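A.B. asks: I'll drop the sequence and a predicted model, then ask my questions.
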Amino acid sequence: MDTNSVSPLPPPEAPLAMMEGEKTPPGSASGNEMPPPPDEKRYEEDSENAWNCGSWFEYMLIVILSTILLVGVLVLTLFWILFYRGGYSWSENRQLQFNLHPTLMVAGFVTLSGFSILLYRLCRCLKHIYVKLLHMFFHACAIPCVALGFLAVFESHNLSDPPKPHFYSMHTWLGLVTMGMFVLQFVIGFFSFLVLLCCENRTYKCRSTMVPIHASFGLVNFMLAIATCITGLIENERQVPGEVLMNTRNSEIEHYIVNSLGIVFVAIAIIVTVAVRRSNAPATAKVYVTERI
């Protein structure tokens, strides 16, 4: 038989190799060249899963309670200072200048920061970039409140006769730690989640790594602010003996107002923690509220 009359068959490995090559598109073998999904897709899982009546009830309850508590604690502080502490001043009266300290600290560290944290829970119909900008705006508004509140108490101690020492109590030390963490959080958040968006795809992994760290330390910073406010109320109560407070009707009412402020601070800590850590999405969803930063 002539071997040149029959063409040899190709080896069996060749078609398999060609088929495998056709199945794999060029440039997608490792999967690293595919761009990450944009931030707007973070809400897709929640939007695909319809809320039931219980989820809507929980959402509305958190919105109403958090708004009442965060605004109410500032209103109660203003009422306390205006009607029982003589109002406000700057440099003319040491005690009235000190009154700026609790009001501005509550406004910056509790009310504005609390709303800034809850934005990721409350503003579910806005685009993610808008929520980021609002989050930064509320924190930016809190900075001058904190700075002026710190300056007010610092100068009021210097104006005392004799001058009071600085940074001697637990309240002052907690305040320093809270302010330091607040500034650090703002700087890291500004550069990590706004400036790095100019090269979004290349910095996606870095930002996704920073998300749980930033969210966790933000909640810790808020809890430190609540603890600082409560220790400040305790320090204020210890400055005047209890027997003196109960001598007049106004002093007795002021005592109850201060205690009510402490209870409201505890309620705010509870509602903000529950709102941030709770998600209405089903168990199959992979994006949670604390990751939407």
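C.D. replies: Good, I have the coordinates.
A.B. asks: going forward, measure contacts between C-alpha atoms and count neighbours the same way
C.D. replies: OK.
A.B. asks: how far away is residue 79 from residue 280?
C.D. replies: Distance of residue 79 to residue 280, given as C-alpha to C-alpha, to the nearest Å: 37 Å.
A.B. asks: Would you tell me what the next helix or strand after the host helix or strand of residue 243 is?
C.D. replies: Using DSSP states H and E, residue 243 falls within helix 242-245. Following helix 242-245 in sequence order, the next helix or strand is helix 249-277 (DSSP H and E).
A.B. asks: for that following helix, packing partners?
C.D. replies: Helices and strands touching helix 249-277, by 3 or more C-alpha pairs under 8 Å, 6 or more residues apart in numbering; DSSP states H and E, are helix 53-84, helix 113-122, helix 204-238, helix 242-245.
A.B. asks: Just send these back as CSV, with mean neighbour count and distance to residue 45 too.
C.D. replies: Shown next, in CSV, are the helices and strands packed on helix 249-277 (neighbours: other C-alpha atoms under 10 Å; distance: least, C-alpha to C-alpha, whole Å):
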stretch, mean neighbour count, distance to residue 45
helix 53-84, 16, 15
helix 113-122, 22, 15
helix 204-238, 17, 17
helix 242-245, 12, 56
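A.B. asks: Tell me which of those helices sits nearest to residue 43.
C.D. replies: Of all the helices and strands packed on helix 249-277, helix 113-122 sits nearest to residue 43, with 10.9 Å by C-alpha to C-alpha.
A.B. asks: One more to weigh against that first structure:
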Amino acid sequence: MGRSHRQSYGGGEMSVAASLVFYFLVFLAEILMFGLLSLVLFWVVYYRGGFKWREDPAREFNFHPVLMVAGFIFFMGHAMLVYRLFRCCNKLTAKLLHTFLYLLAVPCIVVGVITVFDSHNLRVPPIPNLYSLHSWLGLVTVGLFALQVTHTLVVGFFSFWLLLCCEQGTASFRSGLVPVHATFGIITFMLAIATCVTGYTEKAFFVMRDPETKNFTYSLMGNEAIIINTQAAALAALGILVPVMVALRPFRRRWSERLTEHL
């Protein structure tokens, strides 16, 4: 039996116990996502000197961690949770909100990539690009994200406007794309977390040095080291919470059958 885009999701299919667990996890995830974004802003402003553009490449770099956390973790994390959180919305509304959040992530990631290349190339002397584990993971993550966005826009356009001309005949094709898109979304999110954690570690070793002796001070666990490690711990927690909420069967929705169904 095919399903229409005009059908709504069933909102009350979870048991009471599952609902309590789910919304507790949502509460934790929201605290972590908003807290992480606030903490990375505080870190770069208070400890790393704030923001400048190309006239100061070192401080231009500060856009990079903020924008990457905003794009890959905050906006993408919320985009992944749309289908679980907004249980009263119909499928079309949920898809549009999902796409909108993905599109908000795009300029964050594009500008974040530009600033890191600028901060390397405009230094005197320049810093090499794409040599570290962090940068390699970042390339893979950005590539997968680009595929996700392309899939969302291109396939979304065809399914919403062209494929709906033959909705019953294309229902199985459209439903078959869902698990592929969801799986790659989780993979991209997990890779983004791994990339962020390696980036924090790399940055800590570069900047946390005694100005006189040039010895590393990261191991002394000063306030900045604690803030960096707290951000990494929040990322690790989100790497557990978000995939659990997206993938576990008790938290999934069932369709609410309507007169638009195809027999």
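C.D. replies: Right, received. Where do you want to start? These numbers were taken from a predicted model, which means no experiment stands behind them.
A.B. asks: coming back round to it: right, so of the helices and strands packed on helix 249-277 of structure 1, which gets closest to residue 13 of structure 1?
C.D. replies: Relative to residue 13 of structure 1, the nearest member of these by C-alpha to C-alpha is helix 204-238, separated by 39.7 Å.
A.B. asks: Could you pull out the helices in the stretch 51-200 of structure 2 for me?
C.D. replies: Using DSSP state H, counting those that start in this stretch, the helices found in the stretch 51-200 of structure 2 span residues 57-60, 63-68, 76-85, 91-121, 133-150, 156-157, 167-207.
A.B. asks: Would you mind giving the ones you listed as CSV with distance to residue 242 of structure 2 added?
C.D. replies: Below are the helices of the stretch 51-200 of structure 2 laid out as CSV (distance: least, C-alpha to C-alpha, whole Å):
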stretch, distance to residue 242 of structure 2
helix 57-60, 31
helix 63-68, 17
helix 76-85, 7
helix 91-121, 15
helix 133-150, 17
helix 156-157, 23
helix 167-207, 8
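A.B. asks: Out of the ones you listed, flag the one nearest residue 36 of structure 2.
C.D. replies: Taking C-alpha to C-alpha, helix 63-68 is the member of those nearest to residue 36 of structure 2, at 9.6 Å.
A.B. asks: The closest one aligns to what range in structure 1?
C.D. replies: Mapping helix 63-68 of structure 2 onto structure 1 (TM-score structural alignment) gives residues 100-105.
A.B. asks: Mean deviation, the matching stretch versus structure 2?
C.D. replies: Once fitted to structure 2, stretch 100-105 of structure 1 is off its aligned match by 0.5 Å on average (mean C-alpha distance after the TM-score superposition for structure 1).
A.B. asks: Number of residues surrounding the aligned residue in structure 1 for residue 104 of structure 2?
C.D. replies: Residue 104 of structure 2 maps onto residue 141 of structure 1 when the alignment is built from TM-score structural alignment. Residue 141 of structure 1 is flanked by 14 other residues according to other C-alpha atoms under 10 Å.
A.B. asks: try the one 5 residues further on
C.D. replies: Number of residues near residue 146 of structure 1 (other C-alpha under 10 Å) recorded here: 22.
A.B. asks: separation between it and residue 225 of structure 1?
C.D. replies: 11 Å.
A.B. asks: what sits in contact with each of those two?
C.D. replies: Residues touching both residue 146 of structure 1 and residue 225 (C-alpha atoms under 8 Å, 6 or more residues apart in numbering) are residue 109.
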